[in-house]
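Asks: Let's see this in three dimensions:
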Amino acid sequence: MEREALEIGSLFTKNGARDEGNQAPRDAATVILLRDRTEGAYEVFLMRRDRNQAFMGGAYVFPGGRLDAADADPELAVCIGGFSAADAKRLLQETDLPEATALGLFVAAIRETFEEAGVLLAREACGSAVDLSASETAARFSAYRLELHEERLTLTELVRREGLIFAPDLLIPYAHWITPEIKSRRFNTRFFLARLPEGQIPVHDRMELTESSWMTPAFALAENAAGRIILMPPTLKTIEGLLSFSNTAQLFAAARSQRIGTILPEAFRTADGFGIRLPHDSEYTLNIGKQPFPTGGSTRIVMEGGIWKTRSV
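Replies: Okay, the predicted model is just below:
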């Protein structure tokens, strides 16, 4: 498998020099879309970015993207129902976050999941989840999705046209990653968990994303280790953490009760290349605050043989 894309979005440029741009990170949202199976481990939905993309080309990713100004539009409040900015800040565990940003991150998560994966986390006016299983409905919403991509329609206009209400309560904040300071293109990304709603089938957008697949966490990690797919550090570490849970009920219960620590990786050189230390690593030196060492958890991620791998020290 060709792996040129590993250099894009890595910690260093192709010639090995550090990228010293260090711009302020942009807020973003990512959704870990999951489904249970009647037998065996639950699965996570992953999509492959077009290998020609400048950012993480060829990598397998969760649905997600940056926070747009429209995501924080005050008029969106009427499309969300009883979910408030205070609810968003409490669930994100970020009391100092501006209210518009906190609520906007949930909206961005919903929007990106629909744009990139075709899954809409919303409800009918009666309270039932949106069902896209009927062919006519699926075709109509597929057209909406294209209009969103082409910026001929906003998500707010879509839900108003269909009489829907956003369902941010279907999103559970799970992790918080910030791109290392040595990168010029940086994101302040909140990761959310979400179950696949009944009556919906995720499909990659066939534009920025060229393939998609449901994988168990163990299978995704094995494919990455074998070099058959590319998982970048946040995705790799997140999927590794999913191995601790046998079903989504266990995972969601743990996510609702956990403390969400900010993960700002610290880049370092190795004898053969480079890697990143996570905040609970014993040699982590950034002032963001060291986190408790998780039992059995990896503390750093290194590039070995063109593949990102987790390690404990």
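Asks: okay, CA-based contacts and neighbour counts for the rest of this
Replies: Will do.
Asks: Tell me how far the spatially most central residue of the chain lies from D131.
Replies: Centroid-nearest residue in the chain, with CA atoms, centre = their mean: T30, separated by 2.4 Å. Separation of T30 from D131 (CA to CA, to the nearest Å): 22 Å.
Asks: Now do the residue lying closest to F245 once chain neighbours are set aside: how many residues are near it, please.
Replies: Distance criterion CA to CA, 6 or more residues apart in numbering; nearest residue to F245, sequence neighbours excluded, is L251 at 5.6 Å. For L251, the neighbour count with other CA atoms under 10 Å is 17.
Asks: this one next, for a side-by-side:
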Amino acid sequence: MRSSGELPARAPRAGRAPAVRYFEIPEQHREAAEAWLERGAGLPGSAPTPASAVVFVRDGEAGVETYLSYRARTTSLGTVGFPGGPVEAHDDEPLEWSGPTPGEWARRLGMEGDVSRARRAVVAAVRKAFEETGVLLAGPDPMSTVESVEGAEWMSSREALAVGDVSLAQVLGRRRLVLRSDLLKPLAHWVTSDFAHRRYDIHYFTAVVPDGQSPTLLESKGVWGRWVDASQAVADPAGSWLGDLVDRPDTVGRRIDDLSSPGVQCVLETVAECSSAIAFLAKNRAVVTRNPVLEVRDGRPVLRLDLS
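Replies: Model prediction:
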């Protein structure tokens, strides 16, 4: 497989992870964090918007790689992260489905009693992956996948999805395709801290890119996206390797905690811990909800995450 290019030497692995971690507040969110602390931390924030993201993995020359993309808009999802975004109302539309049932997904995602919510999370993950990267987790039958999603017609469908002109159900229905929920595995669940202006309740899934497909940028909005060695991305938290790699005015020279959410950072670390993409995908993980809490440490606002 292709690698993400020549990489600097990795930092040595640390020992056992601490029970509590602290994350710096990105520069663009510090004013909101300080305002929240001034008016009294602990007040209930806005209701988080349900969202989904897909962590694609593959084996590279230097280790396990994952596909990251750049977001031009400043959101609590981070400037650099995994393909994903909010759940939409049309994710409820009926479509051909194969793999674990929505009821089984509700169990896997810790949503027992809310099958519709679990189904929307899966559909949104497939939709956003296709919209942002062109990778389509669907096929003409439950045992196969679309071999190619290149060309003007496919890009037109992605653009229509991006502006809400069509639903994933319509895109699949026109081509008589089946959503392959079995190609996804649950990975993590994160809820944005209360202080953020727009919060997300985001479920991370993981998958491999089907044979014959490869990620491509959306013509209208895509700026940067590529396979990145996960270990190198998190090797030096104080360095700017990832920001320099993205090479945008708002990323160059910036540390990873100024570019990515705590959820993205922790998922990257999880990917980096595995020796191969197969090992990463084969590992069964309990989906635990993580919700970083805003507090003051050493005179500045930080996010505190309890990992116990």
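Asks: Would you pull the TM-score for this pair?
Replies: Superposed pair, TM-score by TM-score structural alignment, normalised by the length of the second structure: 0.78. Supporting alignment: 263 aligned residues with a CA RMSD of 2.4 Å.
Asks: ok so, going back, the residue nearest to F245 of the first structure maps to what in the second structure?
Replies: Correspondence of L251 of the first structure to the second structure, assessed by TM-score structural alignment: F280.
Asks: Now do whichever strand or helix holds that match: which elements does it pack against?
Replies: Taking DSSP states H and E as the definition, F280 of the second structure sits inside helix 277-282. When contacts are defined as 3 or more CA pairs under 8 Å, 6 or more residues apart in numbering; DSSP states H and E, helix 277-282 of the second structure packs onto strand 49-59.
Asks: matching residues in the first structure for the strand it packs on?
Replies: Against the first structure, strand 49-59 of the second structure falls on residues 26-36 (TM-score structural alignment).
Asks: Please enumerate residues in contact with that stretch?
Replies: 42-45, 62-67, 105-106, 108-109, 112-113, 186-196, 247-248 (CA atoms under 8 Å, 6 or more residues apart in numbering).
Asks: related to what we said a few turns ago, and the residue nearest to the centre of the first structure, how close does it get to G227 of the first structure?
Replies: 24 Å.
Asks: Count the neighbours of G243 of the second structure for me.
Replies: 23.
Asks: Could you do the one 3 residues further on as well?
Replies: Taking other CA under 10 Å as the neighbour definition, V246 of the second structure ends up with a count of 19.
Asks: Let me see the ranges of the helices in the stretch 101-250 of the first structure.
Replies: Under the criterion DSSP state H, counting those that start in this stretch, the stretch 101-250 of the first structure contains helices at 135-149, 155-162, 217-225, 233-242, 248-257.
Asks: packing partners for the first one?
Replies: Under the contact criterion of 3+ CA pairs under 8 Å, 6+ apart, the helices and strands touching helix 135-149 of the first structure comprise helix 99-117.
Asks: quick one: contacts for R176 of the second structure?
Replies: With contact set as CA under 8 Å, 6+ apart, R176 of the second structure has these partners: P140.
Asks: residue in the first structure matching it?
Replies: Aligned partner of R176 of the second structure by TM-score structural alignment: G163.
Asks: now do M155 of the second structure
Replies: With TM-score structural alignment as the criterion, M155 of the second structure matches S142.
Asks: Please determine how far its match is located from F114 of the first structure.
Replies: With CA to CA as the criterion, S142 of the first structure and F114 of the first structure are 10 Å apart.
Asks: One more: L221 of the first structure?
Replies: L221 of the first structure is 26 Å from F114 of the first structure, by CA to CA.
Asks: Those two - which one has more neighbours?
Replies: F114 (25 against 22).
Asks: and whatever residue of the second structure lines up with that one, how far is that from L179 of the second structure?
Replies: Here F114 of the first structure is matched to F130 in the second structure, going by TM-score structural alignment. Distance of F130 of the second structure to L179 of the second structure, given as CA to CA: 12 Å.
Asks: Need the overlap of contacts for these two.
Replies: L137.
Asks: Based on its surroundings, how many neighbours for the counterpart of A102 of the first structure in the second structure?
Replies: Aligned by TM-score structural alignment, A102 of the first structure pairs with A118 of the second structure. A118 of the second structure has 24 neighbouring residues, counting by other CA under 10 Å.
Asks: wait, what's in contact with A118 of the second structure?
Replies: Here A118 of the second structure is in contact with P102, G103, W105, A106, L109, M111 (criterion: CA under 8 Å, 6+ apart).
Asks: Would you tell me which one of those residues comes nearest to D298 of the second structure?
Replies: D298 of the second structure has its nearest neighbour among those in L109, at 36.3 Å by CA to CA.
Asks: ok, for whichever residue in the first structure pairs up with that closest one, nearest residue in space, not its chain neighbours?
Replies: Superposed on the first structure with TM-score structural alignment, L109 of the second structure falls opposite L92. Using CA to CA, 6+ apart and skipping residues adjacent in sequence, the residue nearest L92 of the first structure is P173, 5.9 Å away.
Asks: Over in the second structure, tell me which residue corresponds to the one you found.
Replies: Using TM-score structural alignment as the criterion, P173 of the first structure maps onto P186 of the second structure.
Asks: ok, L109 of the second structure touching P186?
Replies: Yes: applying CA atoms under 8 Å, one finds L109 of the second structure in contact with P186, separated by 6.8 Å.
Asks: Could you tell me which residues touch both of those two?
Replies: With CA under 8 Å, 6+ apart, L109 of the second structure and P186 have common neighbours V287.
Asks: Between the two, tell me which one has more neighbours.
Replies: In this view L109 of the second structure and P186 are compared by other CA under 10 Å, and L109 has more residues nearby, 24 against 21.
Asks: so how far is G99 of the second structure from the more buried one?
Replies: According to CA to CA, L109 of the second structure stands 15 Å off from G99 of the second structure.
Asks: now the match of strand 49-59 of the second structure, how far from the chain's geometric center?
Replies: Counting by CA atoms, centre = their mean, to the nearest Å, stretch 26-36 of the first structure is centred 3 Å from the centre of its parent chain.
Asks: next one: stretch 209-226 of the first structure
Replies: The answer for stretch 209-226 of the first structure is 15 Å, by CA atoms, centre = their mean.
Asks: can you check stretch 101-111 of the first structure too?
Replies: 12 Å.
Asks: Tell me roughly how far it lies from the second structure on average.
Replies: Here the mean offset of stretch 101-111 of the first structure against the second structure after fitting is 0.5 Å, by mean CA distance after the TM-score superposition for the first structure.
Asks: Any buried residues in that stretch, and which?
Replies: Applying a neighbour-count criterion of 16 or more other CA atoms under 10 Å, one finds T101, A102, L103, G104, L105, F106, V107, A108, A109, I110, R111 buried in stretch 101-111 of the first structure.
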